[in-house]
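Peer 1: Sequence first, predicted model second:
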Amino acid sequence: MSGIRALTLLVEDPSAAAAALRDAAGWEIEADFGSFASLVAPGSVPLWLNAPADGEATSQGIVLHMICEDVDTAFEHAVAHGAEAVREPQDMDFGERSACVRVAALPGVTVDFSRPLP
């Protein structure tokens, strides 16, 4: 059996997207070569950002679900670092606390901070 090694998003400017996610979510930039960047977060698979090939579309309609201990603090940090609030922190009817933001450098991608409710 095989598992997920990494998740790749196609974005116009991988360097700008990596910097925006580093600032908004506190991830570490592992590598940045301009047309490719890699970010890591503790306990997670790497997120790779690639520039699209000629004629290839960028990623759209993607939600990155991030597990975090304190959804409210993660949301406030992201917004304070330039992310756009999409949904304020709230307890969801499916048993999770969740909040969503968008980062301008990642059009078409929503970041969801969440954790299971006790």
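Peer 2: Nice, I can see it.

Peer 1: from here on, contacts and neighbour counts on C-alpha atoms
Peer 2: Will do.

Peer 1: quick one, strands of the protein?
Peer 2: Here the chain has its strands, by DSSP state E, at 7-10, 28-32, 36-40, 47-50, 62-67, 84-91, 96-102, 109-116.

Peer 1: what residues are up against residue 80?
Peer 2: residue 24 (CA atoms under 8 Å, 6 or more residues apart in numbering).

Peer 1: Which helix in the chain has the most residues?
Peer 2: In the chain, with assignment by DSSP state H, the single longest helix is helix 14-25.

Peer 1: Put this next to the previous one:
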Amino acid sequence: MPEDRTIVPGFALHVADAVLEPGELDPAQIVAGEPRVSEVVLSESEDGRVARGIWEMTPGVVTDTEADEVFVVVSGRATVEFADGTVLEVGPGDVAVLSEGAQTRWTVHETLRKVYQATV
């Protein structure tokens, strides 16, 4: 990924080696533990509605309201529980799809790193 965010026709990045920037969790989202999040946005649409990136969370439990998202887990393990009772167990190599507005509870068992595309 170009460091200066210039437009390039394409690039490749080894996900495990990507340097992520610390992010903020709203304390109201934290249910248990002391989870930390970090992320790097790899690209965004001109209107800012579509983002592609790498996201990571350390062990803990948080709640979230989802965007339309597809992601692939690169490392770690988590349980994602939906308000309707649906439960996803995700780990390396798993792909998942989330729907905008879904209320979730993420229990990260091992630091989770995922590659995502989200639309807001």
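Peer 2: Thanks, I have it. Since we're looking at a predicted model, the values are computed, not measured.

Peer 1: Drop the TM-score for these two in here.
Peer 2: The TM-score (TM-score structural alignment, normalised by the length of the first structure) is 0.24; 54 aligned residues with a CA RMSD of 4.9 Å.

Peer 1: what inclination does the longest helix of the first structure have with respect to strand 96-102?
Peer 2: 140 degrees (axes from the mean of the first three to the mean of the last three CA atoms, to 10 degrees).

Peer 1: Which strands or helices does helix 14-25 of the first structure pack on?
Peer 2: The contact analysis (3 or more CA pairs under 8 Å, 6 or more residues apart in numbering; DSSP states H and E) places helix 14-25 of the first structure against strand 28-32, strand 36-40, strand 47-50, helix 71-80.

Peer 1: What spatial separation is found between residue 30 of the first structure and residue 79 of the first structure?
Peer 2: 23 Å (CA to CA, to the nearest Å).

Peer 1: So for these two, which sits in the more crowded spot?
Peer 2: residue 79 (19 against 14; other CA atoms under 10 Å).

Peer 1: which ones are touching the residue lying closest to that one once chain neighbours are set aside?
Peer 2: Closest residue to residue 79 of the first structure apart from its sequence neighbours, by CA to CA, 6 or more residues apart in numbering: residue 85 at 6.4 Å. Taking CA under 8 Å, 6+ apart, we find residue 85 of the first structure in contact with 79, 100-102.

Peer 1: For ChimeraX, write a command that selects the buried ones of the residues you listed.
Peer 2: Burial among those is assessed by 16 or more other CA atoms under 10 Å; the matching ChimeraX selection reads:
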select :79,100,101,102
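
Peer 1: Mind picking the two most distant members of the contacts of residue 85 of the first structure?
Peer 2: Using CA to CA, those span at most 10.0 Å, a distance reached by 79 and 100.

Peer 1: Tell me if residue 97 of the second structure really is in a helix.
Peer 2: No - if the criterion is DSSP: H, G, I helix; E, B strand; the rest coil, then residue 97 of the second structure is strand and not within a helix.

Peer 1: Quick check: it touching residue 73?
Peer 2: No - applying CA atoms under 8 Å as the test, residue 97 of the second structure and residue 73 come out as separate, 11.5 Å apart.

Peer 1: out of these two, which sits in the busier spot?
Peer 2: The neighbour count for residue 97 of the second structure versus residue 73, taken as other CA under 10 Å, is higher for residue 73 (22 against 14).

Peer 1: In the second structure, which strand is the longest?
Peer 2: strand 103-119.

Peer 1: residues making contact with that one?
Peer 2: 15, 49-83.
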